[in-house]
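S.K.: Build the 3D model from these lines:
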Amino acid sequence: MKYRIIPVTPFQQNCTLLWCEQTMEAAVVDPGGDIERIKAAIKEEGVKLTQVLLTHGHLDHVGGTAPLAREADVPVIGPHKEDAFWIDGLDQQSAMFGFGKVEGFTPDRWLDEGDRVSVGNEQLEVLFCPGHTPGHVVFYHRQSKLAQVGDVLFQGSIGRTDFPRGDHATLIQSIREGLFPLGDDVRFIPGHGPMSTFGEERRTNPFVADRRG
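M.R.: This next block holds a predicted model:
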């Protein structure tokens, strides 16, 4: 599976274009905004958008979902239904963060632990990883050992848990029990900032590093 990271919005959110090299069918993960930039990347890579995937319902990850999905006539898949209140409250989120008017939407399919999403001939495994938000999911491509983790984990940090229905202990559990067992060599694309590996975070991340002694 190929990918291209497209930073969008003033929050420099890592929207990601994923595609199957055999079919050239593609998914956009977390189109937070700047959809003209996303559409330009799709055209440059010569791929066909077949779906929009969402890790969670925060504005900087979903703000461009409705117009992108409508223009491409593709379904919106994810996150987990526990994040419905975030998506239903996009107007309030827009006001809180100083965004312009954001078009609302309802996902065509909610996701849960153990679900799979097909992108062309490639399969993404869905992991339910609450904590940053109650309905956060992670997309994992086992063949290339690549995870799209949204705002669960960052290089040297973890997602915030001070938003409504965030929970620090749950987030730590999601990382240690849901992500790290996938393997130290798994690379991950976070919602913001540079890529890293689970092994590097297990060694050095002050929030979730393995306990010593």
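S.K.: Please make it C-alpha for all contacts and neighbour counts, starting now.
M.R.: Fine.
S.K.: Not counting the longest helix belonging to the chain itself, show me its contacts.
M.R.: Ordering each helix of the chain by length in residues (DSSP state H) puts helix 35-45 first. Counting by Cα atoms under 8 Å, 6 or more residues apart in numbering, the neighbours of helix 35-45 from elsewhere in the structure are 6, 8, 17, 31, 48, 49, 64, 67, 68.
S.K.: One more, so I can put them side by side:
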Amino acid sequence: MQYQIQPVTSFQQNCTLMWCEQTQRAAIIDPGGEAAVIVALIDQLALTPAYILLTHGHLDHVGASAPLAEHFGIPIIGPHRDDGYLIETLDHQCELFGFAPVTPFTPQRWLEHGETLTLGEQTLEVIHTPGHTPGHVAYFSRAAGLIQLGDVLFRGAVGRTDFPRGDHAQLIASIRERLFPLGDDIAFIPGHGPLSTLGRERRTNPFVRDLA
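M.R.: Coordinates of the predicted model:
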């Protein structure tokens, strides 16, 4: 599995392209905005998008989903249905954060914990990681030792839980019970900022580090 990160919007959100190097079939993960920039990168890399994947329903992670889905003729998949209320209120999110209006959409498919998605000859595992939002999911390539985490865990920090329906205890449980057991060597792409590994955060992140 190969990947390329393209930060988008004033929030510098990490839109991620993951693709099977044997087939060039690609997933567009969290296209938060700037659809033309994402299209140009896909063309530059000569990729064939298969679908759009969403980690959660916040505007800065989904804003360009509808125009990209229309441009490439591909479905929007995810997150878990518990984030449906966020996707249904994108107009309110635009007003709240000062974004221009975005095209509304409904995902063609919601995801459940433990599902798998095929991408060419590669597989992505779906991990439900609630806390930042109730329907947040992560996408794990076990073969590549790489996971796209959205806004669950960052280098030295964790996702915010002060939004409506955020739950700090649930977020910490998602990290400790569903992410850390994957292994210290697993690299992760956060929704914002630089990459890290689960082991680095388990040892050093003040919010979730081992206390022993």
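S.K.: what TM-score comes out when they're superposed?
M.R.: Counting by TM-score structural alignment, normalised by the length of the second structure, the TM-score of this superposition works out to 0.99. Behind it: 212 aligned residues with a Cα RMSD of 0.5 Å.
S.K.: circling back: out of the contacts of helix 35-45 of the first structure, which are buried?
M.R.: Neighbour-count burial within these applies to 6, 8, 17, 31, 48, 49, 64, 67, 68; the criterion is 16 or more other Cα atoms under 10 Å.
S.K.: And for the residue mapped onto residue 129 of the second structure from the first structure, the neighbour number?
M.R.: Aligned counterpart of residue 129 of the second structure in the first structure: residue 129 (TM-score structural alignment). Here the count is done by other Cα atoms under 10 Å, and residue 129 of the first structure has 30 residues near it.
S.K.: circling back to that earlier point, can you tell me which of the buried ones among the contacts of helix 35-45 of the first structure end up in strands?
M.R.: 6, 8, 17, 48, 49 (DSSP state E).
S.K.: And the residues you listed, which two are furthest apart?
M.R.: The most widely separated members of those, counting by Cα to Cα, are 8 and 48 (20.2 Å).
S.K.: how much space is there between residue 16 of the first structure and residue 155 of the first structure?
M.R.: Computed with Cα to Cα, to the nearest Å, the distance linking residue 16 of the first structure and residue 155 of the first structure is 17 Å.
S.K.: Mind checking which of those two has more residues around it?
M.R.: Neighbours were counted for residue 16 of the first structure and for residue 155 using other Cα under 10 Å; residue 16 has more, 24 against 19.
S.K.: Who are the contact partners of that one?
M.R.: Contact partners of residue 16 of the first structure, counting by Cα under 8 Å, 6+ apart, are 3, 4, 5, 6, 28, 29, 30, 31.
S.K.: buried subset of those residues?
M.R.: When neighbours are counted using 16+ other Cα under 10 Å, these contain these buried positions: 3, 5, 6, 28, 29, 30, 31.
S.K.: before we move on, what SS does residue 174 of the first structure have?
M.R.: Following DSSP: H, G, I helix; E, B strand; the rest coil, residue 174 of the first structure is assigned to helix.
S.K.: Kindly apply the preceding question to residue 82 of the first structure instead.
M.R.: Taken by three-state DSSP, the conformation at residue 82 of the first structure corresponds to helix.
S.K.: how far away is it from residue 29 of the first structure?
M.R.: 18 Å.
S.K.: tell me the helices in the second structure, going along the chain?
M.R.: Taking DSSP H as the criterion, the second structure carries its helices at 35-45, 59-62, 65-72, 84-87, 90-97, 168-173, 198-204.
S.K.: The last one vs the first structure - mean distance after superposition?
M.R.: Yep, that's helix 198-204 of the second structure we're talking about. On the superposed models, the aligned residues of the first structure are on average 0.4 Å from helix 198-204 of the second structure, with distances taken as mean Cα distance after the TM-score superposition for the first structure.
S.K.: mind checking how far that helix is from the chain centre?
M.R.: For helix 198-204 of the second structure, the distance from its own C-alpha centre to the chain's C-alpha centre is 20 Å (Cα atoms, centre = their mean, to the nearest Å).
S.K.: That helix aligns to what range in the first structure?
M.R.: Under TM-score structural alignment, the alignment places helix 198-204 of the second structure onto residues 198-204 of the first structure.
S.K.: Since that was my last question, I'll sign off now.
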